[in-house]
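Visitor: I would like the atomic coordinates for the input below:
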Amino acid sequence: MSVANPIRARTVWISDIHLGFKDCKADYLYSFLSSLNCDTLYLVGDIVDLWSLKKKIFWPQEHYHILLKLYELADNGTRVIYIPGNHDDPLRRFDGQKFGPIEIMHEHTYQTATGKTFWILHGDAMDTYMQYDWITQFTGDIAYNFLLFLNRWGNRFRRLFGMPYFSLAGQIKSNVQGARKAIERYKNQCIHEARAQGYDGVICGHIHSSDLDTRNNFTYANTGDWIESCTALTEDYSGQLRLLHFADKVEWQETPQNTTKNSAAA
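Guide: Reported below is the predicted structural model:
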């Protein structure tokens, strides 16, 4: 898959790739990584889906190529920082170590080009505050798997008719009241914890819901995922953050930020 518009950035964040899971959009991700030219790349957790691999071995060549591309970026001068998530939790025991040229960190403090400090973490630690009962978790898993089924087959039909990728699962999820409330609770908890620690912003993943909100002089950014939305967060050399989504095979579009007149972009 060729790339029309190379992406130049100071820093890029991606998360929730879920290599080893059948719904990983590895072809789109490979196109993105091939277009990328950045100083630092953060892998914000759930890069390899060890949960899925325990159930069934699924490792097509495209997933292997993603790992090779990440190593290639690191070898060519990009600082690659891997912050493991809940699906690749065993890697957390290697906090502070390296896998070849890739650094492993449990979490990280990042300073933007404008001097603001951001807390970088996967975000599964916030599940402790979400108070899910087992019935909600069980029904949620079933509903989510069904959404991915719809997303998978819906986009296969779209491809047959020459239509671009569309996150049907994300669209449905954003219109379900219970899902919206859970996403909002997660977001508010991340903001609360980051503010309490004195950060100017927080960047996370985990819930597969991309967001860039700079209201109230604080930045909440969720990098989204490569299962549904195919999104990435970037910072340019002036310190401006952008949330990009894969709108077509080789084209990227900026997602509008949630802002108010008093907001301050990072």
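Visitor: Could you use CA atoms for every contact and neighbour count after this?
Guide: OK.
Visitor: mind checking how far the residue lying farthest from the centre of the chain is from Asn155?
Guide: Residue farthest from the centre of the chain, counting by Cα atoms, centre = their mean, is Phe161 at 28.5 Å. Distance check for Phe161 against Asn155: by Cα to Cα, to the nearest Å, it reads 10 Å.
Visitor: Ok, Ala125 next?
Guide: Applying Cα to Cα to Ala125 and Asn155 gives a distance of 32 Å.
Visitor: Over to Leu243?
Guide: Counting by Cα to Cα, the gap from Leu243 to Asn155 is 22 Å.
Visitor: wouldn't Arg92 be in contact with His106 here?
Guide: Yes. At 5.8 Å, Arg92 and His106 qualify as touching, with contact defined as Cα atoms under 8 Å.
Visitor: in the stretch 151-266 of the chain, which spans are helices?
Guide: 168-174, 177-196 (DSSP state H, counting those that start in this stretch).
Visitor: what comes into contact with the longest one?
Guide: I take that to be helix 177-196. With Cα atoms under 8 Å, 6 or more residues apart in numbering as the test, helix 177-196 has contacts from 119, 123, 126-127, 129-130, 173-174, 200-202, 207, 209, 220.
Visitor: Which members of those residues are classed as buried?
Guide: The neighbour-count test (16 or more other Cα atoms under 10 Å) applied to the contacts of helix 177-196 identifies 119, 123, 126, 173, 200-202, 207, 209, 220 as buried.
Visitor: Could I get the residues you listed in JSON lines, plus columns for distance to Arg180?
Guide: JSON lines is the format used below for the buried ones among the contacts of helix 177-196 (distance: Cα to Cα, whole Å):
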{"residue": "Trp119", "distance to Arg180": "23"}
{"residue": "Gly123", "distance to Arg180": "17"}
{"residue": "Met126", "distance to Arg180": "16"}
{"residue": "Lys173", "distance to Arg180": "7"}
{"residue": "Asp200", "distance to Arg180": "25"}
{"residue": "Gly201", "distance to Arg180": "21"}
{"residue": "Val202", "distance to Arg180": "20"}
{"residue": "Ile207", "distance to Arg180": "11"}
{"residue": "Ser209", "distance to Arg180": "10"}
{"residue": "Tyr220", "distance to Arg180": "16"}
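Visitor: Could you also give me the structure for this next sequence, so I can compare it with the first?
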Amino acid sequence: MKQHHRTVWLSDIHLGCKDCKAELLLDFLEHNTMDTLYLVGDIVDFWALKRRFMWPESHNTLLHALYQKSVDGTRVVYLPGNHDEIIKPYANMLFGNIEIERRIVHTTATGKRLLVLHGDDFDGEVCLAKWQAWLGDKLYDFLLFLNRHYNHFRRMRGGHYWSLAAYIKKRFHKANEAIARYREATLKEVARHGLDGVVCGHIHHPEIVEQNGLTYCNDGDWIESCSALTESTSGDLSLTYWTVMQENLDVIQLAS
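Guide: Below you'll find the model as predicted:
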């Protein structure tokens, strides 16, 4: 069972990080094909690799699978983020069949023009005081710690992955304020260039929002949400949460 999309956007995979859900993304790629694939930054987490080198076989397999898409005829565009910023100097170049860009404009099947970029460009407009940013990083690491052990317990009981971290984060008022500021900053950039919307990642918060006649799309991540933004052949944009889809696939397979 494979579903075909006109376009797929993936970001914040964080290969090399212990919280990367490489197996789930491999499963997504197995069940989905696309004409164009945008890798919207933080694909490899060089920050995590500097702290502690960790590269399991699943991460190697996933990196190969992403490259193989370009070999098999999918247009693949890589837009580096902050965790893989060492690739940014290679913008406007090709790595094999993969295009490397800092930002790009994607035109949907309906003619909507979307700015595509990772989103770390807007950190200066969103960031709190240094001590608040430091505290936020520590709290986020703690949330991922809870998420990791909670899902280990769920797997032992035969359950599927569920993002405890995303559930808790949504209930933090300050986190929601930062998300709103980030959304405002990206849409301000879109309006400045006379475009119709934006597709970004960076903040690990998937959503599609229509605001002041502009479209804000965040494709999420493969640390907490396991989400992808997709465009259908008719130009409709939607978010896919692969943990939910995987459960549905398991039910279909059991029924058959």
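Visitor: And the TM-score between these chains?
Guide: The TM-score (TM-score structural alignment, normalised by the length of the second structure) is 0.94; 249 aligned residues with a Cα RMSD of 1.3 Å.
Visitor: Determine which residue in the second structure is aligned with the residue farthest from the centre of the first structure, please.
Guide: Using TM-score structural alignment, the partner of Phe161 of the first structure in the second structure is Arg157.
Visitor: and its match, what is it in contact with?
Guide: Listed by Cα under 8 Å, 6+ apart, the contact set of Arg157 of the second structure is empty.
Visitor: how far away is it from Tyr150 of the second structure?
Guide: Relative to Tyr150 of the second structure, and taking Cα to Cα, Arg157 of the second structure is found at 11 Å.
Visitor: what's the answer for Gln211 of the second structure, then?
Guide: Going from Gln211 of the second structure to Tyr150 of the second structure by Cα to Cα gives 35 Å.
Visitor: More neighbours: which of these two?
Guide: Tyr150 (16 against 12; other Cα atoms under 10 Å).
Visitor: show me what contacts the more buried one?
Guide: Applying Cα under 8 Å, 6+ apart, we find Tyr150 of the second structure in contact with Leu164.
Visitor: Please tell me how far it sits from Ile168 of the second structure.
Guide: Distance of Tyr150 of the second structure to Ile168 of the second structure, computed by Cα to Cα: 13 Å.
Visitor: on that earlier part again, could you check which of Ala125 and Asn155 of the first structure has the larger neighbour count?
Guide: Counting neighbours by other Cα under 10 Å for Ala125 of the first structure and for Asn155 shows that Asn155 has the greater number, 17 against 13.
Visitor: For that one, which non-adjacent residue is spatially closest?
Guide: Tyr165 (6.1 Å; Cα to Cα, 6 or more residues apart in numbering).
Visitor: what about the strands in the second structure?
Guide: Listed in chain order, the strands found in the second structure under DSSP state E are 3-10, 32-39, 75-78, 93-95, 98-100, 104-107, 113-116, 197-200, 207-211, 214-218, 227-231, 237-241.
Visitor: Could you look over those strands and pick the most buried one?
Guide: The highest mean neighbour count among those, using mean count of other Cα atoms under 10 Å, belongs to strand 197-200: a mean of 26.
Visitor: Mean distance of it to its aligned residues in the first structure, please.
Guide: Aligned to the first structure and superposed, strand 197-200 of the second structure gives a mean residue distance of 0.3 Å (mean Cα distance after the TM-score superposition for the first structure).
Visitor: Can you name the residues that contact the corresponding residue of the first structure for Val44 of the second structure?
Guide: Matched across to the first structure, Val44 of the second structure falls on Val48, judged by TM-score structural alignment. Listed by Cα under 8 Å, 6+ apart, the contact set of Val48 of the first structure reads 17-20, 87-88.
Visitor: before we move on, back to that, please identify which pair of the buried ones among the contacts of helix 177-196 of the first structure lies farthest apart.
Guide: The span of those, defined through Cα to Cα, is set by Lys173 and Asp200 at 28.8 Å.
Visitor: how about the helices of the stretch 151-266 of the first structure in TSV, adding distance to Lys249 of the first structure?
Guide: TSV is the format used below for those (distance: least, Cα to Cα, whole Å):
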stretch	distance to Lys249 of the first structure
helix 168-174	16
helix 177-196	28
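Visitor: among the ones you listed, which is the most enclosed?
Guide: Mean neighbour counts for the helices of the stretch 151-266 of the first structure (mean count of other Cα under 10 Å) peak at helix 168-174, with a mean of 17.
Visitor: Quick one: list the elements packing against that helix.
Guide: helix 134-160, helix 177-196 (3 or more Cα pairs under 8 Å, 6 or more residues apart in numbering; DSSP states H and E).
Visitor: Work out the gap between it and the centre of the chain.
Guide: 16 Å (Cα atoms, centre = their mean, to the nearest Å).
Visitor: Average offset of that helix relative to the second structure?
Guide: Averaged out, helix 168-174 of the first structure is 0.3 Å away (mean Cα distance after the TM-score superposition for the first structure).
Visitor: Tell me which of the strands of the second structure lies nearest to Phe145 of the second structure.
Guide: Of those, nearest to Phe145 of the second structure by Cα to Cα is strand 227-231, at 19.7 Å.
Visitor: Could you point out the residues of the first structure onto which that closest one aligns?
Guide: By TM-score structural alignment, strand 227-231 of the second structure lines up with residues 231-235 in the first structure.
Visitor: So the nearest residue to Lys88 of the second structure once chain neighbours are set aside versus Ile104 of the second structure, what's the distance?
Guide: In space, and not counting its chain neighbours, Lys88 of the second structure is closest to Pro80: 5.9 Å by Cα to Cα, 6+ apart. As for Pro80 of the second structure, its distance to Ile104 of the second structure is 12 Å (criterion: Cα to Cα).
Visitor: which outside residues touch stretch 22-42 of the first structure?
Guide: With Cα under 8 Å, 6+ apart, stretch 22-42 of the first structure has contacts from 1-3, 5-14, 17-19, 58, 62-63, 65-66, 69-70, 77-83, 148, 152, 226-227, 230, 246, 249-250.
Visitor: now stretch 10-17 of the second structure
Guide: So stretch 10-17 of the second structure is contacted by 20-22, 37-46, 48-49, 53-56, 59, 83, 118, 200-202, 204, 219-223, 227-229 (Cα under 8 Å, 6+ apart).
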